[in-house]
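A.B. asks: Got a sequence here, can you model it:
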Amino acid sequence: MINKVSVRHSIKGRTRLKIKGLKKSSPEWTEIENSFADFVGILNIRINKKGSSVILRYDPTLTDETKLKSTIELLIPTEEAGSSCPSTCGCSIDTGNPVKPALFRFAAISAVMGGVFIRTTLLGLTVAETLISPLGIIAVISAVPLIKSSLKSIRNKKFNLEVFLGASIIAAVAAGEALTAFEVLWINSGAELLKAWITERSRKSIASILDATSHHTFILVDGVEVEAEVSSLKKGSVVVLHTGEKVCVDGEIISGEALLDESPISGRMDFIPRGTGESVLAGTFVRQGVIHVRADKVGDETYLARILSLVEDSLANKAPIEQVADKLAATLVKVGFGATAATFLITGSYWRAFTVMLVMACPCATILAASTAVSAALSAAAKKNILIKGGRYLEEAGKIDTVCLDKTGTLTTNEPVLDSIISISEFSEAELLQLAYSVETHNHHPLAQAVKKHAEDKNISPIPHSVCEYYLGMGMRAELEGDEVLIGNKKLMEEYNVALGKTSAKAAPLKKRGLTVLYMAKGRTIVGLLAFDNLIRSESKAVINRLRQNGIRGTVLITGDEKNTASELSRKLGIAECYPSLMPQEKAEIVSNIQAERKTVMMVGDGINDALALAQSDIGVAMGAGGSEVAIEAADIALVNDDLEGLVYVHSLSRETLKVVNQNFWIATGSNLIGVILGAVGALSPVMAGMIHIAHSAGVLANSSRLLNYSPEPLKIESETIETKVS
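C.D. replies: Coordinates of the predicted model:
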C-alpha cells in the first residue's frame, strides 16, 4: 500500500514522482502506470521499482497539465502535490547499494566451491552431493533467489534463461549432483555481481555531476561580505563574485563589471564582458573583475542544475540495446529445453535427458562468448587511454551511422593561435608583432597569450613600456618609447576616437573566415590587424575521412560558436552539416531530430554544454583530459588523451569484437551440440558434461585473447589538415 508520494522534480515536459510503501511485486505499480497511460501527449512512462520512482515525459503542447496534476494529487495521501526536493538533494534516485548483497552471495558460493576443492583435490576425501547432504542443502538455499525469479517469470508466461537455470539446479540437486548445481550458481552469481557493480558505478557517477558548482561563496549582508554555503542561498541573496571564482547562481548583476568565461555553458572560448543589468548563469567563471549578483534561481532551479537533471534522466532512460549475449541466452534456452525434451521423448531415459540438460545448463555460451571478448576489447582500449564504460557501449559504437561533433576542444584545441598579421602601414609584420608583444606582456587573456607565444617562437623580444592599462572586454593600452599603442576591438578604438576608415573592409574577409580580429593603433592611427583562430587538431580531417570510409554516412558539426566560425571549420574539414550558435538543450534537440530519422548517432564533445547531447545520443564520447567532469560522466566513452584517432579505434574495435563474439558463439554452441549428441546416445555421463564446459571455455578464452593486441590500420595524417600559422 502506498504510504507516501512526492513530486521529486518537475520541469515543463518532465515530472519525477517518488513512491514509498510499495513492494517491487505490488500490482499497484501497474495501476499507477495505467492511470497516466491514457493521457494525450504522454511520451514515456518509466517505472523504477528499485528506486521507487515514476518518471513521466510528455509533450506540453498536447498534454492537459492541469488534469495531469490532478491525477498526481490523487496519488498523494500525505504530502502536498507540487512539493519539490531541497536543492541539496540533487533529485537523484536512491536505489541503495546493490553491490554488497551480490558480492556476499558470490563470495559465499566461492567459499563453498573452494572448500569442496580442498576436501576432494588436496585431501582426497569424498563429498556427498545428495539432496539431504550439507552440500545439497546449501545449494538449495543458495538457489532460492534464482528459483523465486524463475517462478515469477513462469507466472508471467516468460520462459527465459533464469527459468532454465532454476530447473537445471533443482534437477541437479535432486539427482545427487549438487556440485554441478554449484557450478551453475557460481557463474550466475559472478554475472550478477558484475551487473551490480556497473549499476552502482553509474549511479554514483550521475550523483557526482551535481557537484559542478562551488560549495562556498560570499554574500552581501548589510554591506559586508560574509562567507556562506552555496546550499544555503535563497532567491534574492546578493552574491559577491571575485576574479577566479565560479558563478553559483542564476541572476542579474546589480553592480560591478567582469570578464566572464561562459565556455562551460555556451562553448564559446572568448571571454564575455558583463555589467550591471546583465544576466549570468551558474557554472560560468569570473576571469577578471568583481560583480554583485542578485540570485534569481538557486540550487536545483538554476539552468546548470536543470541541464544536469536532464542528463541524469536521459542516462537512466537509455533504451536497452539487444546485446549479443541476450541473443545467445535466448538461443540457449530454446535449444536447451528442446534438446532435453527431445532426448527424453526419443530415448525414454531420465538419466540421458538429465545429462543433456546439464550440458546445456551452464551458461558458458551466454556469459563467456560475449564477456571474454568484451573484456579483452575493453582492456585493449584502456591500454590506448580510451575508457569505455561497458560492453553495451562498445557494441553500439560499431553500429553508428552519424557522428555529431562539437568544435572547440574537440575538432580544435582550446587555445587560440595567431593566424594572421595584416599590416596597413609602413610597419612590417615582424615590427607589428613586436609592438603587440610589448603591449600584451602582462595580459593573461588567451588572445594575449597567443601573441606572446608566437613572438617567442620568432625570438622577438618586447619593448619596455612605461604605462599599461587593461580595459575589460575591449583590449589594452600601453605607452612604448613615448608612443601610445592600442590593441583591442572596435569598442576600444571608438573609446579613443580612432577612425577605422577602410580598415573595416580589410577585417571583413577575416571575420567571414570565422577569425577573431583585433585592431592595432599607434598614435591614434590604425597600423595593423591581428587575426586569431583555434588550432585545428592535426588528426581531425583524417579521422573524419576514415570514419566516412568505414561506413559513417553523416558528419554534423553542432557548436555554440558563431555561424562564420562554424561554417569555415566545416568547409575545411569536409563536414556535411553545420548547426552554429547552439545552447546545450538545442544541441540535444539536434541529436534527437537526427535519431528521429532512424539514424544511430555518436556525439563527441568536451564541455558541460555538450553533456545533454552526449546523454541523448546513442553513444556519447568525451574528450577526456581537457573535457569537463560533467561531460565525462555523461559520456559512454572517454578519450583520456584528447586524441581524436580514438574514434576510429573504437569504431573498428567494436566491429572486430562482434566478429569474435560470433566466432565464440559457434565454438561454445558447437561443443554443446556435440555434448548433447553424446549425452543423448548414452556416451556421456553428468560428470563428463562438466569437462565439455572446460574445453569450450578454453577455446573461447583463446579466441577472445586475440583482441588484446588489436590495432587498426594507422591513419595517414596529411600536412594540409594542420591549421596554417603565420609564417
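
A.B. asks: CA only for contacts and neighbour counts going forward, please
C.D. replies: Noted.

A.B. asks: Give the closest residue to Ser375 in space, chain neighbours not counted.
C.D. replies: Gly391 (7.8 Å; CA to CA, 6 or more residues apart in numbering).

A.B. asks: Quick check: the gap between the one you found and Ala365.
C.D. replies: 16 Å (CA to CA, to the nearest Å).

A.B. asks: Second input sequence below; structure requested for side-by-side comparison:
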Amino acid sequence: MNRLQTWVRSSWSVPAISGLLILLSFGVERLDAGAWNSVVGPQWWIDAGVHAHGSGHAFTLANLFMLAAAVVAGYGIVVKAVRALSVKVIGIDLLVSIAAIGAILIGNFWEAAAVTFLFAIGHALEAATLNKTRSALSELVAVAPDSAVVMRDGEQVEVPAHLVRMGEIVLVKNGAKVPVDGQVVSGTGAIDEASITGESIPVEKAKSDQVFAGTVSRGGFLQVLATGIGADTTLARIIHRVEEAQDAKAKTQAFIDRFSKWYTPAVIVLALATWFITQDVVLALTLLVIGCPGALVISIPVAIVAGIGRAARNGILIKGGEYLETSAKISAVAVDKTGTLTEGRPQLTDVVVLSAELDRTEVLRWAAAAEAGSEHPLAKPILDSAREAGVAPQGIPGHVTPVPGKGIVSDVGGQRVLIGNPPLLDQYGVRDDVGAGPAAQELAAAGRTPMIVAVDDRVIGVIAVADQIREDAPAMVARLHDAGVKKVVMLTGDTRLVAESIGAKTGIDEIHASLLPEDKLEAVAQLQREGHTVAMVGDGVNDAPALATADIGVAMGAAGSAVAVETADIALMGDNLMKLPESISLAKRTVSVMKQNIVIALATVVVLLAGVFAGGVTMSVGMLVHEGSVLVVILNAMRLMRNDQNSTAMSKELRKPRRQQVQEEAGATAVDA
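C.D. replies: From the prediction side, this is the model:
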C-alpha cells in the first residue's frame, strides 16, 4: 500500500494515467462497436463534437476518454497557472492551460490531451533530471553515519550518531563510518576520505591526525576524541554548502528569468493578434503551445546543478552559479608559494657560522631562543632542530618585535637578537663585516630561505630553511595553461632568489617576491586592471586581503577549516593541487553547456514558429518537438555528470607512490632497450 501511495504522489503518476486514458480512447475508437460508441453527455458536448469535426458524429466514449486524459494531465497545470496569476506572474503553465482549454472548447480533444500529456511528461522528466543531477548531494547525505560506538563509564556503548557528546572518545573499527570530526588519540588505521576530499586512496591515520564524519575505515582501529558533532561536522557543512550552491542562480539564469517575464506575455499578445487577424482559433492556440520557453527556462539550472554536483563529488565546493560562471572566465591565477607550490613543511637545512668564537650549536641556540616567541611559520623548523640538538630554549624571550617584511627582534636574557634579512640589520645599525649578505644570497639562489642572526651589534651566522616543492606543482601549472589560464603568478613574502628558484622548477609565468599582505592585494588588483579575471589561491590568513580582492578566492585543503568551507568561492577539500585546474575546466565545460542549451531552446522555438505560419505544424506536433528540445537540453547537461577522464588519469598518476613510478619508468626503459 505504501508503494502505491508513493507512486501516486510521484511526478510520473499523472502522465502515466493520462497516457493510459489516451490509449483507451484509441482502443475504443478502433473497436467502433455501437454499444461502445453510444452517445453520452449533455447536448452542448454533442454540438461541440459536431462543430469540431464538421459532421454529425456524436460525442463518443472515445472522446470522453480523450477528454479525461486532458483533464488528468491538465488539472495540475491549470492550478499552477492560477497560483502564478494570483501573485501576478505569467508563466509557461498559463500558455499551456489557455491552449488546452481552448482546444477542448472547440472540440479538439486529441490536441488538448496530447498537449497536456506531453507537458506533464516534460515536468516529470525535469524533476527526475534535477533529482539525478542532485545525486551528489544525495550521496553526501547517504554517507552520514547513523550510529557511533563511544566509551562511557569504561564501557563501549552504541548510540545514535547525533547523540555523541563533544569531548567523548569514539571507537572506529574496520569497515565502520567515522561518526564525528575528531582527533586520533590512539591507534592506527586507513581511512577512505572520498566523501570529503574526492580522493579514493585511503589515508593512513595515527595519533594527532584529524578524521572527518562520513569517512570510512578500511583497516585498523582508532580511538577518536570528538571535536565536531552533528551540524558542526565538516560533512554537514559540505551538505549545507552544496545545497545552497545548487539553488543559487547564475547571472545568465537571472537574465533568462527576466527575459521569460516579458517573453511569455508577448507570446499571448502574438496569439491574440494572430486570432484577430486570421480568425483562426486553432492557429492562435498552436502559437501558445509553440511559444512555450520550457527548454530555455530549464537550460541554465539543469547545467548548474549538474556542474556543481559533479564538482562536489570530486571534492570541489563551488559557492554557486555566479561563481561557476566567473570561474569559467579565469585568465590569471595567483598562488601563494608556501603550502601551495610547496608542501608547507619547511625544514632547517643550513647553519652557517660567521663568528670564530661560536660553533654551529651556539648559533642555533641563539636563533631558537629568539624564535621561541615568534608566530612565523619558519620558527617551527628552527625550534625543532634546536630540540634535536639539545639546545631547545627554556621559556620565551622577554620581548619579541616582528618587523614586517624584514624579520624579528627579540630580547633574550637582556641581549638583543636580530633574525632576518639585510634591511633588518640596516634598520638597527648592525654592520655586516663578516660576509653574511653574500652567504645569504648563495643560499637563496639554491632555493632556500636565509635568515641572518645577529646578537647585539655583532653578526654571528646565517641559518636557512627550505620547503620541498610539491611533486605535482609543475603539472598543475601546465594543466592550468591547458585549461585556458594565460598567466600563473606567484605571490610570496619570501626573497626573490628563493621565489625565482621555485618558479623556474614549476613553470610559473610571473614572480612577485618580498611582498607584504597589502602588496599581494595590489598585485591582484594590477592583474585585474590588465583585464584579467583573477583567481587567488591562499591560506586565508596573510592572504586574506588578496583573496577578498580576487574575482575568485580559492582555499586548498579546506576539509579541516570550517571558515574556508563557508566563505571560499571555491573550496578544494583535499590537498591535491590538480583539483585547481580541474575546477576551472569543469566551470568552462558547464558554461559551454549552458550556452549550447540556450541556442537549442531558441532555435527550436524559431523553427516551430516558422513551421506554424508555413503550415504543417499542429498543436500536438509542436508540443512533441518542444518536449523533445527539453529532453535534448537535459541530456546535454547530464554529460557534465561524467568524469573528466584526462583529469582523473593525471590525478591518479600523481598520487602513485614514488617507488611505483620509478619501477614503472624502469620497466618502460627496459622494454625500449
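
A.B. asks: picking up where we left off before, neighbour count winner among Gly391 and Ala365 of the first structure?
C.D. replies: The neighbour comparison of Gly391 of the first structure against Ala365 (other CA atoms under 10 Å) goes to Ala365, with 30 against 20.

A.B. asks: quick one: secondary structure of that one?
C.D. replies: Assigned by DSSP: H, G, I helix; E, B strand; the rest coil, the conformation of Ala365 of the first structure is helix.

A.B. asks: about what we covered before: report the contact partners of the residue nearest to Ser375 of the first structure.
C.D. replies: Counting by CA atoms under 8 Å, 6 or more residues apart in numbering, Gly391 of the first structure touches Ser371, Val374, Ser375, Leu378.

A.B. asks: Quick one: map the last one onto the second structure.
C.D. replies: Taking TM-score structural alignment as the criterion, the aligned counterpart of Leu378 of the first structure in the second structure is Ile308.

A.B. asks: Could you say which helix or strand holds that match?
C.D. replies: Ile308 of the second structure is part of helix 294-313 when elements are defined by DSSP states H and E.

A.B. asks: what's the answer for Ile487 of the first structure, then?
C.D. replies: Using DSSP H and E, Ile487 of the first structure falls in strand 483-488.

A.B. asks: How about Phe259 of the second structure?
C.D. replies: Judged by DSSP H and E, Phe259 of the second structure forms part of helix 251-278.

A.B. asks: Which residue in the second structure aligns with Asp636 of the first structure?
C.D. replies: So Asp636 of the first structure corresponds to Asp569, using TM-score structural alignment.

A.B. asks: Wait, that match touches Gly553, no?
C.D. replies: Yes. Applying CA atoms under 8 Å, one finds Asp569 of the second structure in contact with Gly553, separated by 5.3 Å.

A.B. asks: Name the residue in these two with the higher neighbour count.
C.D. replies: Gly553 (27 against 24).

A.B. asks: Pull the contacting residues for the more buried one.
C.D. replies: Per CA under 8 Å, 6+ apart, neighbours of Gly553 of the second structure: Ala535, Met536, Val537, Gly538, Leu547, Ala568, Asp569, Ile570.

A.B. asks: In the first structure, what residue corresponds to the first one?
C.D. replies: So the one you mean is Ala535 of the second structure. Counting by TM-score structural alignment, the partner of Ala535 of the second structure is Met602.

A.B. asks: what element comes up after the strand holding Ile487 of the first structure heading to the C-terminus?
C.D. replies: Downstream of strand 483-488 of the first structure, the first helix or strand assigned by DSSP H and E is helix 490-495.

A.B. asks: and that next one, how far from the second structure on average?
C.D. replies: Superposing on the second structure and averaging over aligned pairs (mean CA distance after the TM-score superposition for the first structure), helix 490-495 of the first structure comes out at 6.9 Å.

A.B. asks: For that helix, name the packing helices and strands.
C.D. replies: Secondary-structure packing of helix 490-495 of the first structure (3 or more CA pairs under 8 Å, 6 or more residues apart in numbering; DSSP states H and E): strand 516-522.
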